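> For reference, the sequence and a predicted model appear below.
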Amino acid sequence: MENFYLFVVMCILLILLPGPDTAIATKNTLTVGRTGGFKTIFGTCCALLIHTLAAVVGLSAIIVKSAMLFSIFKYVGAVYLVYLGVKTLWALRSKNTTPEIGSENKYEGKSCFKQGFLTNLLNPKVAVFFLTFLPQFVDSGSETFLPFLTMGITYTLLTAVWFLFYIYLLNQISAFMKKPKTQRIMEGITGIILIGFGVKLALEKAHH
């Protein structure tokens, strides 16, 4: 493996860029509380490990090279993101009162992991990322199994560390974030962002 430290720096910069994972983590932290945020990120990291294994065994390459498979993943992922966004906005409309952060109900707590998991797993751009980014740090013609596995796990761990910090900060940032009006505004924004990411993903072209 070449330039591992450069790989780590690049990973950190990419992880800091807001995406669907950040949007869903923000939504669940604000609506369910810190525990909901942690469950969401646990789901995200589990999906990243599956993407890592897929890259190692070459399944990602099949998905990227097959326009049909890529399209299936793309549209299913896009529909799911739009569904989450619409669901968030609809929940705002139907709410009479906004619960305090941390007052999670059983359904929301259980669905946080699923939302984080599916949002990441159904995003074919993650598979494309692993296949186009990871090989740049491996010697040409060398064995890729261990380097890919190491880099995938490293990326997952860095993602987990950043989001644990992000969720803790979001939950503790001040009483301002816990005000019902602020929560409604933030939920509305993240709902719109999720729909936007879903539409953007649906319009994404396959790379060959």
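Nice, I can see it.
> Could you use CA atoms for every contact and neighbour count after this?
Fine.
> Tell me the gap between stretch 86-101 and the middle of its chain.
Here stretch 86-101 is found 22 Å from its chain centre; the criterion is CA atoms, centre = their mean, to the nearest Å.
> Give me the contacts around stretch 26-37.
25, 38, 40, 99-105, 108-109, 112-113, 167-168, 170-171, 177-178, 183, 186-187, 190-191 (CA atoms under 8 Å, 6 or more residues apart in numbering).
> Sort out for me which of those are in helices.
Using DSSP state H, the members of these that fall within helices are 25, 38, 40, 108-109, 112-113, 167-168, 170-171, 177-178, 183, 186-187, 190-191.
> Put the buried members of these into a ChimeraX selection.
With 16 or more other CA atoms under 10 Å as the criterion, this ChimeraX line picks the buried residues out of the ones in helices among the contacts of stretch 26-37:
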select :25,38,40,109,112,113,167,168,170,171,177,178,183,186,187,190,191
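> put this beside the first:
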Amino acid sequence: MTLTDSLVSYTFAITLLTLTPGLDTALILRTAASEGSKKAFQAAMGVNAGCMIWGAIVALGLGALLTASELAFNVLKWVGAAYLCWLGLQMLFKPRNQMAADSAADAPLKKSSNGFIKGLFGNVLNPKVGVFYVTFLPQFVASGYPVAAYTFGLAMIHVLIGTVWSSTMIAATRPLSRWLKRPAVVRNMDRLTGLVFVAFAVRLATSKR
């Protein structure tokens, strides 16, 4: 994959994923509505910090693993393709009607008055973020570039897009909150994201090192 192909396809996919309402979106909107814009922005920065931590962990691990082993590359490729396909099919055929609800793991965080801590631990303690990064990021590494550095760079693009989207949500909390909570919006975003995930699963499965 060339550098241009990598960046364009990844940016499209990760932007769509970022716009799809999920736990992070719910946290930021809820914080903005109940505690104000400042706390919501802190929560958004906490979410971004969590993504950076996951990005660093995944980048270092993948960089060492994929450089050392052809078998590891192939195993990760097929596991990643299967996982993305499963996620995509779930979103296509069982789309949600509402934004993700709070998980049990989030309960202790509600008592914290620090928006950054809420966002950080809500993200870091969510293993799905790490699993997603492990399965999603490797397929976008451009040929001829160091795996670890490039993977972390992709995570930083996610952080940048997330910052822009979070700032937009916070600046327009009420209208965006109402729009994002509409069942039709949630369903259609899930289906569109699911379709993209299935397409990338096929792409990953047919890719070569």
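Alright, I've got the coordinates. Worth saying up front: this structure is predicted, and the values here are computed from it rather than measured.
> Could you report the distance from G162 of structure 2 to T67 of structure 2?
29 Å (CA to CA, to the nearest Å).
> Neighbour count for those two, which is higher?
The neighbour comparison of G162 of structure 2 against T67 (other CA atoms under 10 Å) goes to G162, with 24 against 13.
> Give me every residue in contact with the helix or strand hosting that one, excluding its own residues.
Assigned by DSSP states H and E, G162 of structure 2 falls within helix 147-171. When contacts are defined by CA under 8 Å, 6+ apart, helix 147-171 of structure 2 is touched by residues 10-11, 14-15, 18-19, 25, 28-29, 32, 37, 40-41, 44-45, 48, 51-52, 55-56, 58-64, 66-67, 137-138, 141-142, 176-177.
> if you set the cut-off to 6 Å instead, what comes out?
48, 55-56, 59-60, 63 (CA atoms under 6 Å, 6 or more residues apart in numbering).
> Run the chain-centre distance for stretch 115-122 of structure 2.
With CA atoms, centre = their mean, you get 16 Å for stretch 115-122 of structure 2.
> related to what we said a few turns ago, the helix holding G162 of structure 2: which residues count as buried?
147-148, 150-159, 161-163, 165-167, 169-170.
> ok, and the closest non-adjacent residue to V128 of structure 1?
Nearest non-adjacent residue to V128 of structure 1, counting by CA to CA, 6 or more residues apart in numbering: V64, 6.5 Å away.
> what's the burial count for the one you found?
Neighbours of V64 of structure 1 using other CA under 10 Å come to 20.
> Regarding it, which helix or strand does it belong to?
helix 59-65.
> list the helices and strands that helix packs on?
Here helix 59-65 of structure 1 touches helix 67-94, going by 3 or more CA pairs under 6 Å, 6 or more residues apart in numbering; DSSP states H and E.
> can you give me how far the helix it packs on is from the chain middle?
That offset, for helix 67-94 of structure 1, works out to 13 Å (CA atoms, centre = their mean).
> Give me the nearest residue to V47 of structure 2, chain neighbours excluded.
Nearest residue to V47 of structure 2, sequence neighbours excluded (CA to CA, 6+ apart): G119, at 4.4 Å.
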